[in-house]
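> can't give you the sequence, but here's the structure:
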């Protein structure tokens, strides 16, 4: 069946349905690969994926240009999972301390729950700004935090501070520390100790940054109270 589009071009309905089927099947194969990585680790063989999905290996390559294209789609799916876990935490609800614990905790919780997916992302191989998917994701999280932190400071009438640089530094520090902890065969800290150390360190950076512009806040201060105070003073 031929369908006419708005611009006068004609498309074959069967072709469209086949494209949709291919996209759905490709998604199922990517999901299967993600599950395989969770179970067996990052260095899986295509034959194992074929066996898992009940397909000849040759059929897999009909859905992907090559192994590199499959890896890229897997990495995108893993990054989506990570971002979905992080996004709800990128707020300043509650106290400053609670906000820090929420963001750091979400990062560490996801890594602890998905250690093999974290390894697959190749975190240690990608620095912020190198143009890779993983690096861009870290940069986006850092910039989001920077913007929200900057909005709070602006509401308080705080002089200009390098919030983006501070946010990028914090995200890079947390990410590198967690990555090293995951790779260490004999970690020098427990997960709870690592979590506490990261939260203390993040607050120390924020506190130092604020003091440099003459602002002293308690980590128990509620951000919403600060915003209301700034509005009343304005």
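Thanks, I have the structure now. None of these values were measured; they are calculated from a predicted model.
> C-alpha from now on. contacts and neighbour counts both.
Will do.
> burial measure for residue 89, as a count.
Residues lying near residue 89 (other C-alpha atoms under 10 Å) number 19.
> From residue 125, how far off is it?
Residue 89 sits 25 Å away from residue 125 when distances are taken as C-alpha to C-alpha, to the nearest Å.
> Number of residues surrounding residue 195?
20.
> isn't there a strand covering it?
No. Counting by DSSP: H, G, I helix; E, B strand; the rest coil, residue 195 is located in no strand; its state is helix.
> Just confirm it contacts residue 106, I think it does.
No. With contact defined as C-alpha atoms under 8 Å, residue 195 does not reach residue 106; the gap is 10.2 Å.
> residues in contact with residue 106?
Contact analysis of residue 106 by C-alpha atoms under 8 Å, 6 or more residues apart in numbering lists 85-86, 89.
> and here's the other structure:
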């Protein structure tokens, strides 16, 4: 009897697993439809427009997502999954810390430039259905800040400096780039992406270069400090 009882249980498990996979696939399709709707209608897209892009009704969308916040978090997670590997790859290219910083800044700006409306949707248009317990974009900023901090910590250590400031500097650098990217998009990209990345690196490095390099400082600078 034990074998007979186990068979229906295994059958139910397989059915449950199939339905779980179906639900996951349907959620991914609805995220795809949301991305398409954002591309068509902009960051302020509504649920009616998202449902139309999916070829279904809002009732069906809400069958798979608790509310607009749940859908927003899923879109943010998709964006984070795409963006974070690009930023990691840029930071891990090697070379000097300055070159790695420039590469990471330009990778972030490339994401903004490729789809400004999607950037605005995930970064600025938090839904008001309920508080977002775990915003993947905020988590993404933290992860990128941690990587920038690790880069700076290594450079400070190699320069024989105290690595303690690496944490606030790394996260501050991410805040600088994010604020500048917001301005760049609002101003309708008044300069090429590479030029903006160079400007931001120059600003950051003007403060960082004195503490993350082992190169001797010019005598005039040493005299001015005195």
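In hand now; what should we look at? Bear in mind the structure is a predicted one, so any value in this text is a computation, not a measurement.
> TM-score of the superposed pair?
The TM-score (TM-score structural alignment, normalised by the length of structure 2) is 0.78; 205 aligned residues with a C-alpha RMSD of 2.7 Å.
> Present the contacts of residue 106 of structure 1 as a markdown table; the columns should include secondary structure and distance to residue 153 of structure 1.
Below are the contacts of residue 106 of structure 1 laid out as a markdown table (DSSP: H, G, I helix; E, B strand; the rest coil; distance: C-alpha to C-alpha, whole Å):
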| residue | secondary structure | distance to residue 153 of structure 1 |
| --- | --- | --- |
| 85 | helix | 26 |
| 86 | helix | 22 |
| 89 | helix | 19 |
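> ok, so of those, who is nearest residue 225 of structure 1?
Nearest to residue 225 of structure 1 among those: residue 89, at 18.9 Å, using C-alpha to C-alpha.
> Looks like residue 26 of structure 1 contacts residue 62 (just checking).
No. In this structure residue 26 of structure 1 lies outside contact range of residue 62 using C-alpha under 8 Å: 9.6 Å.
> ok, those two, which is more surrounded?
The neighbour comparison of residue 26 of structure 1 against residue 62 (other C-alpha under 10 Å) goes to residue 26, with 18 against 11.
> Which of the three states applies to residue 164 of structure 2?
coil.
> For it, which non-adjacent residue is closest in space?
residue 153 (7.6 Å; C-alpha to C-alpha, 6 or more residues apart in numbering).
> My read is that the one you found contacts residue 163, right?
Yes. Counting by C-alpha under 8 Å, residue 153 of structure 2 touches residue 163, with 5.0 Å between them.
> same for the longest helix seen in structure 2, what does it pack against?
Longest helix of structure 2, by residue count under DSSP state H: helix 2-41. Packing contacts for helix 2-41 of structure 2, counted by 3 or more C-alpha pairs under 8 Å, 6 or more residues apart in numbering; DSSP states H and E, involve helix 47-54, helix 58-64, helix 68-91, helix 116-124.
> For residue 5 of structure 2, which of those is the nearest?
Evaluated with C-alpha to C-alpha, the helices and strands packed on helix 2-41 of structure 2 place helix 58-64 nearest to residue 5 of structure 2, the distance being 32.2 Å.
> who does that closest one touch, helix- and strand-wise?
Right, helix 58-64 of structure 2 is packed against helix 2-41, helix 47-54 by 3+ C-alpha pairs under 8 Å, 6+ apart.
> Indicate which one of the ones you listed is closest to residue 211 of structure 2.
Comparing those by C-alpha to C-alpha, helix 2-41 comes nearest, at 43.0 Å.
> and residue 118 of structure 2, what does it touch?
When contacts are counted by C-alpha under 8 Å, 6+ apart, residue 118 of structure 2 touches 35, 38-39, 42-43.
> Give me the buried entries from the residues you listed.
With neighbours counted by 16 or more other C-alpha atoms under 10 Å, those contain buried members at 35, 38, 42-43.
> Looking at those residues, which is nearest residue 74 of structure 2?
When those are compared against residue 74 of structure 2 (criterion: C-alpha to C-alpha), the nearest one is residue 35, at 10.9 Å.
> Hmm, residue 59 and residue 48 of structure 2 touching each other?
No. Residue 48 of structure 2 is not in contact with residue 59 according to C-alpha under 8 Å; the separation is 10.1 Å.
> what residue of structure 2 matches up with residue 16 of structure 1?
The alignment partner of residue 16 of structure 1 in structure 2, by TM-score structural alignment, is residue 17.
> measure that match to residue 193 of structure 2 for me?
Where residue 193 of structure 2 is concerned, residue 17 of structure 2 sits at a distance of 46 Å (C-alpha to C-alpha).
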